[in-house]
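>>> Got a predicted structure plus its sequence, pasted below:
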Amino acid sequence: MSTALVLFRRDLRLSDHPALHAACTAHDRILPVYVHDSAADGDWAPGAASRWWLHHSLRALDQALSCQGGRLHVATGDPLTCIRQLCIASGARAVYWSRRYEPAAIAHDSALKAALRADGIEVHSHPGNLWQEPWMLTTDSGQPYRVFTPFWRRLSAQLPPPRPLPEARPRQWGIADGSVPIEALKLLPVIRWDAGLAAQWTPGEAGAQELLEIFADDAVNDYAKLRDLPARHGTSRLSPHLHFGEITPRQIHAHLRERAEGADLTPYLRELGWREFAYHLLYHFPYTPHANFNPRFDAFPWAKDDPALLERWQRGRTGIPLVDAGMRELWQTGWMHNRVRMVVASFLTKNLRQHWLHGARWFWDTLVDADLANNTLGWQWVAGCGADAAPYFRVFNPYLQSAKFDPDAAYLKRWLPELAALPAKTLHEAWKNPSALAACGYPAPMVDMAASREAALAAWEALPAA
């Protein structure tokens, strides 16, 4: 009887899983394995919110396997050592996995594949979490894309993609001795601050499918209109499920085409296209998680690091209502509306002139959808130093943004309960009403928005020409 190992990483699902499907087709017995090893992530090991999600996602995967008579074999330590031992114990002569695209993970998987093949073990890597592999789309001159619009034009011309694969069901699930409990990985916080996350999210493949159903029924038809309103659930909120591979872009696309017939899916699919663009950039420009895509910004005069200032931003105590509402939403739920993400990032990098890496690191630790490709693209885009970045002179005004996208201040009042009794107009014009906000125990603004904007623009204009 032929046995294969399927190594699960950020593909924690059973359906539309090319690697698992291929293994089930070629072998009689499948041993599903998760090896916990943060070394493959380099210095971007999962943050606290991501570890919380991973714990619950692994439990969900194990439960799904148990419904088919299997179980997830969990190991911890060096993946090569663990896989070698499991191959000997199970008699497996083949290992399957889904590809990863982060620089450290690519190097790790390449070394793992070479070592296993030197042992005489077959290794099969498969795509699975993107519409297209990052190297498959190039410009007419064969170069990687640096601008989103032509990238999206070429990618969207190739949609719709093939139909999603059905749930994999091997002839027999394998079981090996030595699996450790998921709890032994110690992914959950010792001090249980995660109640807000648990109230908002259901990690796992079933939770992803439920959110997709809700989005298809309630929001996709009005996505272009609702997606910028932070008080509404106008977005799919599927980003953490996508990051952990509990659902695929192919599944989302196919389901929406079927359930939302007649709806204009382009605005939403375009957002998934930005995710693909982020992975395209990370693959072709692997230095960008730590360095500016645009080297002109290497000379930018960032303000001196100020831990006290940074902490006020992190805790939502800046005195700017929309910024503080977003940062408190993040702290409590592990997520933040995308419109607000742009506002809080602009405030940090332009009004406070703190380096974008400070923000990227904080998001990395606190977001349940922390994803190296998307996090890097987003922060460099707002800071003005990335590929296809927002012009540096685009500085988001939090007061105008809240008045436009949260006119009745429902979002502000939800996350800033000390200000809930104040009129919306007072909150949108907080700089005119400092005493009213101070009477509620709310802090004064950290900076003058107009003056800090002018200082940022002056710093940018002083940069050497490209």
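That came through fine.
>>> rest of the way, CA atoms for contacts and neighbours
Noted.
>>> Please determine how far residue 202 is located from residue 312.
Separation of residue 202 from residue 312 (CA to CA, to the nearest Å) stands at 30 Å.
>>> Between those two, which has more neighbouring residues?
Using other CA atoms under 10 Å, the more surrounded residue of residue 202 and residue 312 is residue 202, with 18 against 15.
>>> so that one, which of the three states?
Following DSSP: H, G, I helix; E, B strand; the rest coil, residue 202 is assigned to coil.
>>> residues touching it, list them.
residue 208 (CA atoms under 8 Å, 6 or more residues apart in numbering).
>>> Equivalent analysis for residue 424, please.
Residue 424 sits next to 407-409 when contact means CA under 8 Å, 6+ apart.
>>> again with residue 65
So residue 65 contacts 71-72 (CA under 8 Å, 6+ apart).
>>> again, only using 10 Å
The neighbours of residue 65, taking CA atoms under 10 Å, 6 or more residues apart in numbering as the test, are 13-14, 32, 59, 71-72, 169, 173.
>>> What's the separation between it and residue 175?
Noted for residue 65: a distance of 11 Å to residue 175, by CA to CA.
>>> Now for those two: what residues contact both?
What both residue 65 and residue 175 touch, as defined by CA under 10 Å, 6+ apart, is the set 32, 71-72.
>>> what sits against the nearest residue to residue 39 once chain neighbours are set aside?
Leaving aside its chain neighbours, residue 39 sits nearest to residue 45 (7.5 Å; criterion: CA to CA, 6 or more residues apart in numbering). Listed by CA under 10 Å, 6+ apart, the contact set of residue 45 reads 37-39, 51, 364-365.
>>> separation between residue 45 and residue 125?
Using CA to CA, one gets 22 Å for the distance from residue 45 to residue 125.
>>> for comparison:
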Amino acid sequence: MKNRVIVWFRRDLRLADNPALRAAIDGDFDSIVPVFIQAPDELGAWAPGGAQRVWQHFSLDALSTQLENLGSRLIIRHGPTQQALDTLIEESGATAVYWNRLYDPLTIERDKAIKTHLEQRGIETASFKAALLHEPWTVKTGQGGPYKVFTPFWKAVKDRGSEAPLPMPDRLPEVWSRIGSEAVADLDLLPSIPWDTDIRATWAPGEDGAHERLETFLESAIDKYADDRDRPAIAGTSYLSPHLHWGEIGPRQIMHRLAEWLDDQDSQAVHDHATTFRSELGWREFAHHVLYHFPDTPDAPLDKRFEQFPWSQDDEALELWQRGQTGIPMVDAGMRELWATGYMHNRLRMTVASFLTKNLRVAWQHGERWFWDTLVDADLANNTLGWQWAAGCGADAAPFFRIFNPARQGERFDASGDYVRHWVPEIATLGNKHIHRPWEAPAAVLDKAGVELGRTYPRPLVDLKESRREALSAFDEIKR
């Protein structure tokens, strides 16, 4: 009797350094059946948003091609997941199901139920670490609890090291021809109205695209990373976040390749820039640590005082923020970049989040939801931690009195105005002095630039100083 194993792909859409796949290859199996099961209902409110679905389509397409090139093929099914696995077990005669672990609350709950069900059927199950360097339950404070502050968390794990990445398989066994599959297109992930043109033009989803992105970063950006990562007009960051989210590349692959590359670098400055980059991977680890230990944080503030915060119910202001029509150029540029490309530079993520939660005093959950639907790298752990950080109510949160002035952010990190001019062309002819504060420009300057506030470009939604004062007053209320 043939011994077959199902490898259940989720957000680990790669073949190299895939522990579940490697365990199947190294096990006593005659056949390996790779499967992806589409079951968004099982993720509740946190099913992939529109931009994520676009990425997922092309990433699955790339994985399918890779598998075919190695002699296998990707089996695609619709959920419910337990039912789909049961059916595939019957069709294939599989005696085992392997997968890589994920750490979102609903996924953990679902996976535990499936594991129990399969084992009751006599099916072997095994799950593996693939998405993180350090699983959340393996890192504890001196008192045995979870960390809530990044710096001691990173200090505790940054020198631990990690296992060497697993190799890419040379060949995979053929999948029994009797096992049917849907096509990637049958998952209906792409929008019916093609709003995703710029996303397609900007990104290359898939394992190959992830490694190309990493090599580009090493060759052209990491040697200035600590300085350039805050300047949105230049390609100073790695742009690896969506590839990491979908598991097209794993964190230990990045760490290993980075260490390998640094072996050939003599400059201490380059090593220092790399240390800063490693800490950003550490922030991702910290985000998953916090989400695992505090699973209510996607909806509820970690700092319970903020349950009483007097948020504004201003739907019009929220919509203008979403559309990039606030009259604050740095905010509008970030929101338009997000809508066009499915991505926003991290400096802008902090800026627009501070503006929404503190200047407009709109609850952070509204921003979190918008990012979830529009970011290609929308990750529940990162998104939750980032928004609670910006709002001042989460782990390692910025103090509430730290309110980003978006005009000053622009003057500091986009001094030449290149970023704003690209995304807010209505004011592109303004000089550097006024590009980030058009409301302060004299009438003659506005006339010469062809800018009419309130007609060609909005007046500011709020006065930055006054709205800051009101936010601090509101915070004083909940402190008492």
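Thanks, I have it. Every value quoted in this text rests on a predicted model; they were computed, and no experiment measured them.
>>> lining up the contacts of residue 45 of structure 1 with structure 2, which overlap?
Contacts conserved in structure 2 for the contacts of residue 45 of structure 1, using both residues aligned by TM-score structural alignment, their matches' CA atoms under 10 Å: 37-39, 51, 364-365.
>>> Put the buried members of those into a PyMOL selection.
Provided next is the PyMOL selection string for whichever of those are buried by 16 or more other CA atoms under 10 Å:
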select buried, resi 51+364+365
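>>> Can you tell me which of the kept ones among the contacts of residue 45 of structure 1 is nearest residue 130 of structure 1?
residue 364 (20.9 Å; CA to CA).
>>> That closest one corresponds to which position in structure 2?
Using TM-score structural alignment, the equivalent of residue 364 of structure 1 in structure 2 is residue 372.
>>> Can you name the next helix or strand after the host helix or strand of its match?
Residue 372 of structure 2 belongs to helix 364-374 when assigned by DSSP states H and E. Per DSSP H and E, the first helix or strand lying C-terminal to helix 364-374 of structure 2 is helix 380-391.
>>> circling back: the contacts of residue 424 of structure 1, buried ones only, as a ChimeraX selection?
Applying 16+ other CA under 10 Å to the contacts of residue 424 of structure 1, the buried members can be selected in ChimeraX as follows:
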select :407,408,409
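>>> out of the contacts of residue 424 of structure 1, who's nearest residue 220 of structure 1?
residue 407 (22.1 Å).
>>> Just confirm that closest one contacts residue 425, I think it does.
Yes - assessed by CA atoms under 10 Å, residue 407 of structure 1 is found in contact with residue 425 at 8.3 Å.
>>> circling back to that earlier point, which residue comes closest to the match of residue 364 of structure 1 once chain neighbours are left out?
Closest residue to residue 372 of structure 2 apart from its sequence neighbours, by CA to CA, 6+ apart: residue 378 at 5.2 Å.
>>> What is the longest strand seen in structure 1 packed up against?
As assigned by DSSP state E, the longest strand anywhere in structure 1 is strand 29-36. Where contact means 3 or more CA pairs under 10 Å, 6 or more residues apart in numbering; DSSP states H and E, strand 29-36 of structure 1 is packed against strand 3-7, helix 18-26, helix 48-67, strand 73-76, helix 79-90, strand 94-98, strand 172-173.
>>> any idea what residue 323 of structure 1 is structurally, helix, strand or coil?
Secondary structure state of residue 323 of structure 1, per three-state DSSP, is helix.
>>> need the contact list for the counterpart of it in structure 2.
Matched across to structure 2, residue 323 of structure 1 falls on residue 331, judged by TM-score structural alignment. By CA under 10 Å, 6+ apart, the contact set of residue 331 of structure 2 is 321-322, 324-325, 348-356, 406-407, 409-410, 420, 424, 436.
>>> any idea how far residue 209 of structure 1 is from the aligned partner of residue 205 of structure 2 in structure 1?
Taking TM-score structural alignment, residue 205 of structure 2 has residue 203 as its aligned residue in structure 1. Counting by CA to CA, the gap from residue 203 of structure 1 to residue 209 of structure 1 is 10 Å.
>>> Those two: which has the busier surroundings?
residue 203 (24 against 18).
>>> Surely the more buried one and residue 53 touch.
Yes - in this structure, residue 203 of structure 1 is within contact of residue 53 by CA under 10 Å, at 6.2 Å.
>>> which residues do the two both contact?
59, 240-241, 244, 368.
>>> out of those residues, who's nearest residue 26 of structure 1?
Out of those, the member with the shortest distance to residue 26 of structure 1 (by CA to CA) is residue 244, at 25.6 Å.
>>> Please verify my assumption that the closest one contacts residue 128.
No - in this structure, residue 244 of structure 1 is not within contact of residue 128 by CA under 10 Å, at 11.5 Å.
>>> what sits in contact with each of the two?
Jointly contacting residue 244 of structure 1 and residue 128 under the rule CA under 10 Å, 6+ apart are 10-11.
>>> Same drill for these two, tell me which one is more crowded.
More crowded of residue 244 of structure 1 and residue 128, by other CA under 10 Å: residue 244, with 27 against 23.
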